[in-house]
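Trainee: Below is the sequence, then the predicted model.
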Amino acid sequence: MEAIVAGPDDDGIGEALEAEGIAVARVDGVISRPELEDAGVLETDLYVLTDVGQATTIPIVCDLNAEARTVVYARRTIPDFVKGQLDLAVDPKLVGADVVASELVD
């Protein structure tokens, strides 16, 4: 299983996914389609966004890889325009990274 973690990972979701045996690619800063493609979005199983300021990447991921599960793991509220394209949204204050990673593997 492969995942892309997009945005800063202050809550450790990338490390938690790696602990579950998932290969993790990371992208940060202003994320563009070419950066997503370089990170392996066409083949990834999971896209985890930690910066809701980059929410426009969710439709891009869905367009490039309809099979990828999309997850937001962030403390801020998700913009309405992406809610319909998300598989899961979790606030790190409510559920720890290790629990989320374990559930995503199952």
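Mentor: Great, that's in hand. Note that the coordinates shown come from a computational prediction; the quantities given were computed from them, not determined experimentally.
Trainee: alpha carbons only for contacts and neighbour counts from here, please
Mentor: OK.
Trainee: Within its local environment, how many residues does the closest residue to Ala25 other than its chain neighbours see?
Mentor: Closest residue to Ala25 apart from its sequence neighbours, by CA to CA, 6 or more residues apart in numbering: Ile4 at 4.7 Å. Using other CA atoms under 10 Å, Ile4 has 23 neighbouring residues.
Trainee: Let me know whether Ile4 touches Asp28 as I believe.
Mentor: No: assessed by CA atoms under 8 Å, Ile4 is found out of contact with Asp28, at 10.4 Å.
Trainee: second one coming, line it up with the first:
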Amino acid sequence: MAGTLARPDGGRAEGDVAVVAGPDEHGLGEELAALGVEIRRIEGLVTADALAGAGTDEADYFVLTDVEEATGIPIAKELNPDALAVTYAERSLPEFVAGVADLAIDPDLMDAATVAEELVDGAADRAA
């Protein structure tokens, strides 16, 4: 499965949207969903086609949990420069993409529930 389709009916999501790419072992996607964010997942390779199929162009957040797929960050930002690119992984980002990501968080330093709350609260602050 390359990714969850943006919307079966082709429409725009009502609230915030997060594209979560990677295994999400710490449950950040579930925590965002609990706060009302629509989650679209990419499992496997984070390619331009997978990002487009998941609706990255209308996402508020692009969350990457596998730094091996870090090349997806600049592609996601190209599809949607306004999406907040967040990595939630134990390993550091490769240098060539570290400057493109908006936020890099180590799960050992901040749990998924706190990260989700901060992202959603931060989005509300940015909109105000």
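Mentor: The structure has been received and is ready for your questions. A quick note: this is a predicted structure, and the numbers were derived from the prediction, not measured.
Trainee: what's the matching residue for Asp10 of structure 1 over in structure 2?
Mentor: Mapped onto structure 2 by TM-score structural alignment, Asp10 of structure 1 lines up with Glu25.
Trainee: One more: Glu20 of structure 1?
Mentor: So Glu20 of structure 1 corresponds to Leu35, using TM-score structural alignment.
Trainee: For that match, give me its contacts.
Mentor: Contact analysis of Leu35 of structure 2 by CA atoms under 8 Å, 6 or more residues apart in numbering lists 116-117, 120.
Trainee: is it possible to export those residues to TSV including secondary structure, neighbour count and distance to Ala83 of structure 2?
Mentor: Shown next, in TSV, are those (DSSP: H, G, I helix; E, B strand; the rest coil; neighbours: other CA atoms under 10 Å; distance: CA to CA, whole Å):
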residue	secondary structure	neighbour count	distance to Ala83 of structure 2
Ala116	helix	21	15
Glu117	helix	15	17
Val120	helix	18	13
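Trainee: how near is Ala85 of structure 2 to Tyr61 of structure 2?
Mentor: As defined by CA to CA, to the nearest Å, Ala85 of structure 2 lies at a distance of 6 Å from Tyr61 of structure 2.
Trainee: Kindly report the same for Leu109 of structure 2.
Mentor: Applying CA to CA to Leu109 of structure 2 and Tyr61 of structure 2 gives a distance of 20 Å.
Trainee: The two: who's more crowded?
Mentor: Remark: of Leu109 of structure 2 and Tyr61, Tyr61 carries more neighbours, 24 against 8, as counted by other CA under 10 Å.
Trainee: how about that one, what's its match in structure 1?
Mentor: Mapped onto structure 1 by TM-score structural alignment, Tyr61 of structure 2 lines up with Leu46.
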